[in-house]
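Participant: heads up, no residue letters with this:
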């Protein structure tokens, strides 16, 4: 196998010759493996010579000491596929990736430990990274150019200058990577401002910038930190991400970004973020929190160069014309046949309520105080807190302390209220669901059940709130002014929905599971329209397609053809708010607002 050298001096040098990096970002974990080659072929055909990807720790080590590097997580296969197409690879293996990904890629089980401190020289955190990197770099190290692979560079941490200023931590991270076999040059990437670069740069790693506009100005600032080295935008933001309720799909300015790409290639090097965004399958969307909680939608389309489903856009064509000025455009034959199918409207053929299904899906844990998901060994999904109102005479006020993120409350298995974000307080007053019209307290029979269904909407992936992301209820439930004790807690990661028994009953207006059957003669990409449904998540043949929410902007969930089977397929919709029209429709085009 032919080995290579890659060096950073006044420029990038591959085998001793100047090399201009023209890269595009593709996250292998957001694209089904059957489509990796298609996306990489399209990247090459646009004129790119390199592909960049993050590596999500929370997927590769979902539970402490449990490692996965197969299927959708087969990073070695993704890298080797790129190599077969003549592409080079930039790997960003930082334990923290941001990427609008759940908890920025950090595993949720870190939060089970009291006192956990993230992204700094805190020994327990660093010990976990070492044990993870020990396994990860068994896969990554042989893929470097020095050993015949295509990996030319790796990144130390990620946008650390936005988070902290612990240079000792960055030095430690760099050394851990070297200890486990990193031999290719290292880079850091930060916002193109003095504050970020001064906190995030590191001796022995090339500083690069992340930005989407004003290239000349950004590069002038970056130049002050590169010590004569090459200028690179490691994340050239060509679009943006969507969060639930943001009013419409975010789009970049094509005219301006085309000019910026031209200037980047004139002055230096680029990685386009995102070439293709892909999909936040499952419960893997991240969230931001500035003034309020803003969880990201399931689609990570990002207004990328390719759409979420891999379609070539006008942006692709415009960027290709720019790249043509700086590099040859190769002839590429696409090897993957992809078609879109509209399979029509389906009516559910079975349904069962959540309350009727609790004992099939979960074994209750008895606790004096409410306990967070993480402390119960749960990472994602929902958790239900059940108790009985034995001593309360009525219900005037409920407050949830240290609760995240969205709570549906039920008294006597009747909907009371839905609480969201940090405002997890209910007070009986006129006009509230279940409260009397005259504003009097809610009444019930002695011993009536109180159930609180809490959804983890996606842990914050950016900023100082990351250390405060325990989900469920990690504090107290206060009723009318006293703390209510004695709970049964049902963990509901919904990774076992095959255990559902659809004969167990159903109550209109309560959380429930709806079963659909889809018969497929010919597989094709399709888009599941959830119009009329409230909020929840959808499963295809046991695979979690992601969340839906009537507030949009996303109105359909993308289903790649490889997730379908020829013949009978099962679709299960879990809906939490009691809103369901009884049907879903599979269409041949997306609708992301």
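Facilitator: Done, it's in. Keep in mind it's a predicted model, so treat the numbers as computed, not measured.
Participant: going forward, measure contacts between C-alpha atoms and count neighbours the same way
Facilitator: Noted.
Participant: In contact with the nearest residue to residue 62 once chain neighbours are set aside, which residues?
Facilitator: Nearest residue to residue 62 in three dimensions, chain neighbours excluded: residue 107, at 6.4 Å (Cα to Cα, 6 or more residues apart in numbering). Residues in contact with residue 107 (Cα atoms under 8 Å, 6 or more residues apart in numbering) are 57, 58, 59, 61, 62, 63.
Participant: most surrounded residue in those?
Facilitator: Neighbour tally across the contacts of residue 107 (other Cα atoms under 10 Å): the maximum, 24 neighbours, falls on residue 58.
Participant: Can you get me a residue count around residue 217?
Facilitator: Neighbours around residue 217, by other Cα under 10 Å: 10.
Participant: Spit out the contact partners of it.
Facilitator: Counting by Cα under 8 Å, 6+ apart, residue 217 touches no other residue.
Participant: Residue 56 too?
Facilitator: With Cα under 8 Å, 6+ apart, residue 56 has these contacts: 29, 93, 95, 96, 97, 105, 106.
Participant: Can you tell me which of these lies closest to residue 556?
Facilitator: Ranked by distance to residue 556 (Cα to Cα), the contacts of residue 56 are led by residue 29 at 20.2 Å.
Participant: One more to weigh against that first structure:
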């Protein structure tokens, strides 16, 4: 079997130097029927390795579960990498950041407030060990010394930006080795002395994450990793977007120059991202450094391969750089072609407030529970209580995480947003049926707010009096697309929350770009597949529809509108519209 090791100056494969030319490709952000296509295009660009995170919360939505089916089939993904003649790097966390909800940590883990976050704490470590054992059951047979593609496994992720608990890192290393991982182990940190020192241990090979000032940052890395190969295991060739901002892009020329400098210095690299993919469903993360900023659905990342898997100018520029140092294949992927543009009309509305019992089951509480007290943990919840009083009132919440639409006797009173630090709303009267629809818009994936609860925090008060009795209805988003209207109706402009559906025809399956510009805020499904969130505020305007999701002939689209929809038209456009840039 092949032998892979870390030498004095290089990675060594059977004793010969190997430069790792890797690209990040998250299997959980790409339709599984398109994995082979994306892997093949990485090889055509001149890469020899695919790197992926492993999202704990996707595989384990509840304790005791570990799902490896469909788009979570890590075993199949690693086999496809091997079949393409490429190597693999696996980064299982348990914390991954990745602009992914909660940085990959499952929210059920923090139902117990005493559980530690990314530190040496017994309850946390017990859950982590169980998770890592499940991951390594898959990864161990795919290691290079067993004839598979996996060269490296990473311990934690940019830990030096969070903490410096060496016992914690040592425990993760111990669990990894005991589970049968024999390939070299790495860590990654931003190249500052403090982070490189805090985020690793002796015996773990330090790598760095950066996207510019290559020479300076390699020098810093070398000072903390005096022997062995230099590697930038997150070469930031793009960036992510959040709602209400602009679409981020990076200079093709500057990124290519920095990559050139890295390869000229003899470094190995992992492009973050080679192909970003999509935060399908409700999987996006968020940032909160004083202002809450949920991430958009697209994870295009301005990567060499765009969200739909098409080569960009950056793809060809990077390929030219790689070709100066290593042989690249002769063929390149074809350019993007315009997508089909069918149309349809949304109709047959199912209004949430007309018959809430169709959407779930009411549960009665003597307090206002957070989402995390419910099981399974939901992302959309309807709250109900009756209020009595003889004058207008002010409804005050402890904290809103993240969006709360308030209704009194079915009339929309207003909406509170976490990003505005909204906590209170005036009611026209203090009597009637009070309904509050609360949405988790994405769990924070970076910093000290990882693991925090969602929903309404610390209860509700009306005119100084606590509202203690609540009916709570968690809405199972997997069942929402199956709700159907009692009678057919053509619909015009509408205010949500309401579910609408339509049908469009295609001659043959193809990638599509759904234009949501005339809709408000909500989620969309095609043929039952959850495309993700849309929001009129932008920057993202189109939702990517992977070709395996659609079929020749009739296709069904379902839309859950939470805001106001200007026109109930379904429009597809030939190219993605990801929003304005800073330029």
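Facilitator: Sure thing, it's come through. For clarity, every value in this text was computed on a predicted model and none was experimentally measured.
Participant: TM-score of the superposed pair?
Facilitator: Put the two chains on top of each other and the TM-score (TM-score structural alignment, normalised by the length of the second structure) is 0.95; 573 aligned residues with a Cα RMSD of 1.8 Å.
Participant: mind putting the contacts of residue 107 of the first structure in TSV, distance to residue 321 of the first structure included?
Facilitator: Output for those, formatted as TSV (distance: Cα to Cα, whole Å):
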residue	distance to residue 321 of the first structure
57	37
58	38
59	37
61	41
62	42
63	46
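Participant: What about those, which are in helices?
Facilitator: If you go by DSSP state H, the contacts of residue 107 of the first structure have 57, 58, 59 in helices.
Participant: quick one: which of these is nearest to residue 187 of the first structure?
Facilitator: residue 57 (19.2 Å).
Participant: who's in contact with the closest one?
Facilitator: Residue 57 of the first structure neighbours (Cα under 8 Å, 6+ apart): 95, 96, 105, 106, 107, 132.
Participant: Just confirm residue 5 of the second structure contacts residue 18, I think it does.
Facilitator: No: here residue 5 of the second structure lies out of contact with residue 18, judged by Cα atoms under 8 Å, at a distance of 9.8 Å.
Participant: Between these two, which contacts overlap?
Facilitator: Joint contacts of residue 5 of the second structure and residue 18 (Cα under 8 Å, 6+ apart) are 11, 12.
Participant: Give me the distance between the spatially closest residue to residue 218 of the second structure that is not a sequence neighbour and residue 12 of the second structure.
Facilitator: Distances taken as Cα to Cα, 6+ apart place residue 230 nearest to residue 218 of the second structure, at 7.1 Å, with adjacent residues excluded. Per Cα to Cα, to the nearest Å, residue 230 of the second structure is found 13 Å from residue 12 of the second structure.
Participant: And the host helix or strand of residue 568 of the first structure, what's buried?
Facilitator: In this structure, residue 568 of the first structure sits in strand 567-575 according to DSSP states H and E. By neighbour count with 16 or more other Cα atoms under 10 Å, strand 567-575 of the first structure contains the buried residues 569, 570, 571, 572, 573, 574, 575.
Participant: Need the residues that contact stretch 540-553 of the second structure.
Facilitator: With Cα under 8 Å, 6+ apart as the contact definition, stretch 540-553 of the second structure has outside contacts at 31, 33, 243, 247, 278, 296-298, 307-308, 505-517, 526-527, 529, 531-532, 534-535, 576-579.
Participant: now those: which count as buried?
Facilitator: Listed as buried from these are 31, 243, 247, 278, 296-298, 307-308, 510-517, 526, 529, 531-532, 534-535, 576-578; burial here means 16+ other Cα under 10 Å.
Participant: Out of these, which sit inside strands?
Facilitator: In this view, these that belong to strands under DSSP state E are 512, 513, 514, 515, 526, 529, 531, 532, 534, 535.
Participant: mean offset of the lengthiest helix in the first structure relative to the second structure (after superposition)
Facilitator: If you go by DSSP H, the first structure has its longest helix at helix 123-140. Compared with the second structure after the fit, helix 123-140 of the first structure shows a mean deviation of 1.2 Å (mean Cα distance after the TM-score superposition for the first structure).
Participant: which helices and strands does that helix pack with?
Facilitator: If contacts are counted by 3 or more Cα pairs under 8 Å, 6 or more residues apart in numbering; DSSP states H and E, helix 123-140 of the first structure sits against helix 75-84, helix 167-179.
Participant: and the shortest one, how far from the second structure on average?
Facilitator: Its aligned residues in the second structure lie a mean 1.2 Å from helix 75-84 of the first structure after superposition (mean Cα distance after the TM-score superposition for the first structure).
Participant: Would you confirm that residue 271 of the second structure belongs to a strand?
Facilitator: Yes: assessed with DSSP: H, G, I helix; E, B strand; the rest coil, residue 271 of the second structure lies in a strand.
Participant: wait, what's in contact with it?
Facilitator: 22, 23, 24, 233, 234, 235, 236, 237.
Participant: mind redoing it with 10 Å?
Facilitator: Listed by Cα atoms under 10 Å, 6 or more residues apart in numbering, the contact set of residue 271 of the second structure reads 21-25, 47, 50-51, 209, 211, 232-238, 259, 303-304.
Participant: How about residue 274 of the second structure, nearest residue that isn't a chain neighbour?
Facilitator: Going by Cα to Cα, 6+ apart, residue 274 of the second structure has residue 23 as its nearest residue, at 4.7 Å.
Participant: ok, average deviation of the helix or strand that neighbour falls within from the first structure?
Facilitator: Residue 23 of the second structure belongs to strand 21-25 when assigned by DSSP H and E. Compared with the first structure after the fit, strand 21-25 of the second structure shows a mean deviation of 0.8 Å (mean Cα distance after the TM-score superposition for the first structure).
Participant: okay, now the nearest residue to residue 427 of the first structure once chain neighbours are set aside: neighbour count?
Facilitator: Excluding the flanking residues, the one nearest residue 427 of the first structure by Cα to Cα, 6+ apart is residue 397, at 4.4 Å. Close neighbours of residue 397 of the first structure, defined as other Cα under 10 Å, add up to 16.
Participant: Which one's more surrounded, residue 5 and residue 18 of the second structure?
Facilitator: More crowded of residue 5 of the second structure and residue 18, by other Cα under 10 Å: residue 5, with 19 against 16.
Participant: which one in the first structure is aligned with that one?
Facilitator: Residue 5 of the second structure maps onto residue 7 in the first structure, with residues paired by TM-score structural alignment.
Participant: list the contacts for the residue mapped onto the residue nearest to residue 427 of the first structure from the second structure?
Facilitator: Using TM-score structural alignment as the criterion, residue 397 of the first structure maps onto residue 394 of the second structure. Residues counted as contacts of residue 394 of the second structure (Cα under 10 Å, 6+ apart) are 424, 425, 426, 427, 428, 429, 430, 461, 462, 463, 464.
Participant: Quickly note the distance from residue 394 of the second structure to residue 94 of the second structure.
Facilitator: In terms of Cα to Cα, residue 394 of the second structure sits 43 Å off from residue 94 of the second structure.
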